[in-house]
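Chemist: Provide a 3D model corresponding to the input given below.
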Amino acid sequence: MAEDIVEARGIEWVPASERHGRPSQLFTLWFSANLGMPALLVGVLGPVLGLSIGQTLWAVLLGNLLASTLLALVAQAGTGQGLAQLPLVRSVFGRLGNYVPSFLNTLSATGWYTINTAIGGEAVSRLLQWPLGWSLALLAAAQVALGYLGYGVIVRFERIMAAVQAVLFLLMTVIGWHLVAHLPAAHPASYGPFLLEVAAVASYSFSWAPYASDYGRYLPETTPPRHVFWATFTGSFAATLWVELLGAVAGAMGWGALSPVAMVSRWMGALTVWALLAIAFGTMTANAVNVYTATLSFLTLDIRVRRTHAAAALGVAGWILAWSANAHLLSDYENFLLLLSYWVAPWIGIVLVAKARGYISKDQALGAPRWRWPALWAFVAGLIAVVPFMSTTLFEGPIARILDNGDTGYYAGFLVAAVVYGWLSRPESRMAASRSAQG
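Modeler: Next comes the predicted model:
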């Protein structure tokens, strides 16, 4: 019985005889994973930056259209391949070259697991009236269990929680509707903060892109790619748009300096218990995905350990960090993770060009050479291109200063990496490199 519940595979290819499921599971997974406090806080950021509620709404809409499209395109690249995302793009970066994005994604996914656990632990502590340490341990145990059990349990869990979270956030929406009539007047800000909010919204959603194919690798080979695209797009877009709009209202009310738990307590009043449940469940839905993908990314480094053991180790490490860190350290850590996320845009640019040229496939991934230099050089070029356009609390580039602190680094990194990879990986270059490797 236990063998039927615990996923036996790590990052191995899934044969056709073991494929099952429907694309609709991708909708519920991405919808559920995004109904939580991290997305809400992205919406809060707009008014904190000085945007009017109208400007924030436009930023949320534009950022999510862009990011959900990119996430869905990357997910579509894995349709029918039977491999998780980072093992699949060995066909683009090479087996050893792929260690770079695999390590970065392990670090990023584990880091966000830690931040989310800290937020959710506070909600559980308030909900159960337990000490924070015990609350963090309970939450971490549930999340580690999901990561340990693996794909099948996570997909079922997200399907159930999509309905539960939708009801809880609908309750928050109904109760908070009266706040709209009491929003203070705000003068529109300049284009700089608007660009920064669009970047924040987009980066939150497309940071899931290195996870994209992890949750479709068991789908049948005959699954239409367009169904994967639309299920992923609508799940991500609907959830993030909804929750970030709620966050925009909370930010416009001047609650940006409050902790997430204090914010929803102010929002819900006597019904705060339901909002605390939404935070706790939202932490689990996001972190089930984070710990599972962190595990697959870790295994893509060719470290010989069972998937179940790696999931438990990474989950416990994130719990210990969340438990031992103070608020200031967690804030600094979150800023570091936001800085780290700039690598995703160049990676997406390279992957989408490779997808368009037919370079991404199971056969090429399983037989990948050690290095594929066009992708690696393009990745470096994209990272270098990001720097002048960055606008973060840790570093601000010269062009960002000219743009009134507006952040356009993600777009620069995406475009430069895509163009450089498109040039270096021209079909004739690819064929010559292939012949050289065979020789």
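Chemist: drop to CA atoms for contacts and neighbour counts, all remaining ones
Modeler: Will do.
Chemist: assign residue 189 to helix, strand or coil.
Modeler: Secondary structure assignment for residue 189 (DSSP: H, G, I helix; E, B strand; the rest coil): coil.
Chemist: same deal with residue 280?
Modeler: Secondary structure assignment for residue 280 (three-state DSSP): helix.
Chemist: which ones are touching the closest residue to residue 239 other than its chain neighbours?
Modeler: Leaving aside its chain neighbours, residue 239 sits nearest to residue 31 (5.1 Å; criterion: Cα to Cα, 6 or more residues apart in numbering). Contact analysis of residue 31 by Cα atoms under 8 Å, 6 or more residues apart in numbering lists 162, 234-240.
Chemist: hmm, try it at 7 Å
Modeler: Counting by Cα atoms under 7 Å, 6 or more residues apart in numbering, residue 31 makes contact with 162, 235-236, 238-239.
Chemist: what about those residues, which are in helices?
Modeler: Residues of the contacts of residue 31 located in helices (DSSP state H): 162, 235-236, 238-239.
Chemist: count the neighbours of residue 270 for me.
Modeler: For residue 270, the neighbour count with other Cα atoms under 10 Å is 9.
Chemist: again with residue 393
Modeler: 11.
Chemist: now swap in residue 287 and tell me
Modeler: By other Cα under 10 Å, 29 other residues sit near residue 287.
Chemist: that one is in what secondary structure piece?
Modeler: For residue 287, the element it lies in under DSSP states H and E is helix 272-299.
Chemist: tell me the helices and strands packed up against that helix.
Modeler: helix 24-34, helix 99-128, helix 132-149, helix 151-176, helix 260-268, helix 307-324 (3 or more Cα pairs under 7 Å, 6 or more residues apart in numbering; DSSP states H and E).
Chemist: between it and helix 260-268, how many degrees?
Modeler: For helix 272-299 against helix 260-268, the angle by axes from the mean of the first three to the mean of the last three Cα atoms, to 10 degrees is 140 degrees.
Chemist: sequence B follows; please return its structure for comparison with A:
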Amino acid sequence: MTASSNPTAASDSAGRATAIETRSIDYVPDSERHGKVSQQGPFWFVGNFQPFTLALGFVGPAMGLSLWWTIVAGLSGIAFGTLFMAFHATQGPVLGLPQMIQSRAQFGYRGVLLPLIGTLFTFVGFNVVDTVIIKAGLESIFGWNSVLVAVVISLVAAAVAIFGHDLLHKSFRILFWVSLPLWTILTIGIFAGGVHGSIGPSGAGGFTLVAFLVQFSVAASYNITYAPYVSDYSRYLPRDTKPSSIIASVFIGASASPAWLIPLGAYLATYLGATDALSGIYAGGNQVVNGLGGVLALVAAAVLVATMGLNAYSGMLTVVTAIDSIRPITPTRRLRVVTIVGLTVIWLVLGLALTDATESLNTALLIMLYLLVPWTAVNLTDYFFIRRGHYVIADLFTPHGVYGTWPWRGILAFLIGIAAEIPFMDLPFFVGPVATALGGVDIAFVVGLAVSGLAYVLFSRGQDRSKELSLMAAHPEVTDPRDTGEIRAELAVEEKEQH
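Modeler: Here you go, the predicted model:
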């Protein structure tokens, strides 16, 4: 819902895109569902159509992996990670809620704080690395002051996040049509032999299992880390949206751009020695068409800034959910603005302090993967196999509802999954004993996914859901609440009557 009090504004898409969104962690009623499935594919395509994605193709060659093995590992990882991401997208239209509010059904009203730590780390972490990529790249290319660049892009990203859902969608649609022809020209030029010489040291590389799995893991984590975002941007879709349609739209959009840019990045790294994404785009583009590199670098930076807005928006939802889990609040525009400004200061300070984006990218993505895989396993298992998409939405907004405050099943499955990953982890500052025995091969995320999902299924077998099911049967309206404030008021009255 937008900020306008004019009833006709709800049907005016232009008005929506220029007004501050009023919804945050609260339910989106059917009357405000104006999203389209056809917009999901381009939205997530552009989310990955940027230098960060290109840089994923640098990982394998940096570890001695050949071009073709880098491509195989990268595309396999992207397909694996995107599959989980796409299935999360189905929850938005059905429930009309941000992803992490829905997670209260598995982790409880306050227990959801545990996975919220991982998701907030993801949102802030991506923006820190994006800031480093942009400031270093634009300083290298144009000689611009890196501090000023970091400040300006952070302010722009924050402003887009403050306006919210509709402006984000509109910005991504515009950037889709601006970016597509530029990347097409660059790609055709590179593979037609229009780019030659060497930007730096290069080598053909070969194959090692460690390098292959690191490339696979980094690519898989790239879209798995989008899992906590997806329903934030699909919750405005109509309730009757076909699950197969949105899964296909999100999967194709979110995987197509990495399937394009990872091989391109691997080529630039292998044969041209590129180590910086923006600089590689700039140098390669100018060789294809004079001036193309500069234009493409600026557009690529703009896409990164829009993606930073995406991270800031979902980061705000995460923080507000966390605050609400400690003490129930009414989500207001002021809280939205203050939260986004606070997040902006954090990622800006960290982004200014860091100088090496490549090393940060590798480590950050792996940590995000370790934290988010157990969560996604529990969440998807609950949604598709335990509760099959049916929830008492009203009770997600109270610690006294059927989902409880600290339900042990989801929390324990999550923690067991993380614990199971530790021996298999391979990080710069820690290598688990199993990873050491395997020569540095990291399969921690596969272990975490399997262990958390299986543990949650086993724990749920003895769960008594009679109260939840009877509540849904007797009061179907509890799955379609009108407003968060109304829900809390009614629950407060019921609680007083019971006592």
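Chemist: next, the TM-score between them, please.
Modeler: The TM-score (TM-score structural alignment, normalised by the length of the first structure) is 0.91; 435 aligned residues with a Cα RMSD of 2.7 Å.
Chemist: re the thing from before, now the ones in helices among the contacts of residue 31 of the first structure as a markdown table including neighbour count?
Modeler: A markdown table is the format used below for these (neighbours: other Cα atoms under 10 Å):
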| residue | neighbour count |
| --- | --- |
| 162 | 25 |
| 235 | 24 |
| 236 | 31 |
| 238 | 17 |
| 239 | 23 |
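Chemist: between those, which is closest to residue 320 of the first structure?
Modeler: Nearest to residue 320 of the first structure among these: residue 162, at 28.2 Å, using Cα to Cα.
Chemist: what does that closest one align to in the second structure?
Modeler: In the second structure, residue 162 of the first structure lines up with residue 176, judged by TM-score structural alignment.
Chemist: show me what contacts its match?
Modeler: Contact analysis of residue 176 of the second structure by Cα under 7 Å, 6+ apart lists 42, 46.
Chemist: separation between it and residue 312 of the second structure?
Modeler: In this structure, residue 176 of the second structure and residue 312 of the second structure are 20 Å apart, going by Cα to Cα, to the nearest Å.
Chemist: also residue 205 of the second structure?
Modeler: Counting by Cα to Cα - residue 205 of the second structure and residue 312 of the second structure are separated by 38 Å.
Chemist: next one: residue 363 of the second structure
Modeler: To residue 312 of the second structure, residue 363 of the second structure is 21 Å away according to Cα to Cα.
Chemist: ok, these two, which is more surrounded?
Modeler: residue 312 (32 against 16).
Chemist: for the alignment partner in the second structure of residue 265 of the first structure, which non-adjacent residue is spatially closest?
Modeler: Under the alignment by TM-score structural alignment, residue 265 of the first structure pairs with residue 282 in the second structure. Once flanking residues are discounted, residue 282 of the second structure sits nearest to residue 293: 3.8 Å by Cα to Cα, 6+ apart.
Chemist: so who does the one you found touch?
Modeler: 281-286.
Chemist: what about 10 Å?
Modeler: The neighbours of residue 293 of the second structure, taking Cα atoms under 10 Å, 6 or more residues apart in numbering as the test, are 141, 182, 186, 278-287, 299.
Chemist: how about residue 261 of the second structure?
Modeler: Taking Cα under 10 Å, 6+ apart, one finds 48-57, 71, 183, 187, 267 in contact with residue 261 of the second structure.
Chemist: with residue 30 of the first structure instead?
Modeler: 158-159, 162, 208, 212, 215, 231-240, 285-286, 289.
Chemist: so how far is residue 134 of the second structure from the aligned partner of it in the second structure?
Modeler: With the correspondence set by TM-score structural alignment, residue 30 of the first structure lines up against residue 44 in the second structure. The spacing between residue 44 of the second structure and residue 134 of the second structure, counted by Cα to Cα, is 20 Å.
Chemist: likewise residue 23 of the second structure?
Modeler: 31 Å.
Chemist: if you count surrounding residues, which of these two has more?
Modeler: Comparing residue 23 of the second structure with residue 134 by neighbour count (other Cα under 10 Å), the higher total belongs to residue 134, at 28 against 19.
Chemist: which residue in the first structure lines up with that one?
Modeler: Going residue by residue (TM-score structural alignment), residue 134 of the second structure aligns to residue 120.
Chemist: please apply the same query to residue 115 of the second structure.
Modeler: Applying TM-score structural alignment, one finds that residue 115 of the second structure aligns to residue 101 in the first structure.
Chemist: which residues touch its match?
Modeler: Applying Cα under 10 Å, 6+ apart to residue 101 of the first structure gives the contacts 86, 89, 93, 107, 210, 297, 300-301, 343-344, 347, 379.
Chemist: which of those residues lies closest to residue 67 of the first structure?
Modeler: For the contacts of residue 101 of the first structure, the nearest to residue 67 of the first structure is residue 344 (11.4 Å; Cα to Cα).
Chemist: nearest residue to the middle of the first structure?
Modeler: residue 208 (2.7 Å; Cα atoms, centre = their mean).
Chemist: who's in contact with the nearest residue to residue 263 of the first structure once chain neighbours are set aside?
Modeler: Once flanking residues are discounted, residue 263 of the first structure sits nearest to residue 255: 6.4 Å by Cα to Cα, 6+ apart. Shown in contact with residue 255 of the first structure (Cα under 10 Å, 6+ apart): 44, 47-48, 247, 249, 262-264, 266-267.
Chemist: which one in the second structure is aligned with residue 255 of the first structure?
Modeler: Under the alignment by TM-score structural alignment, residue 255 of the first structure pairs with residue 273 in the second structure.
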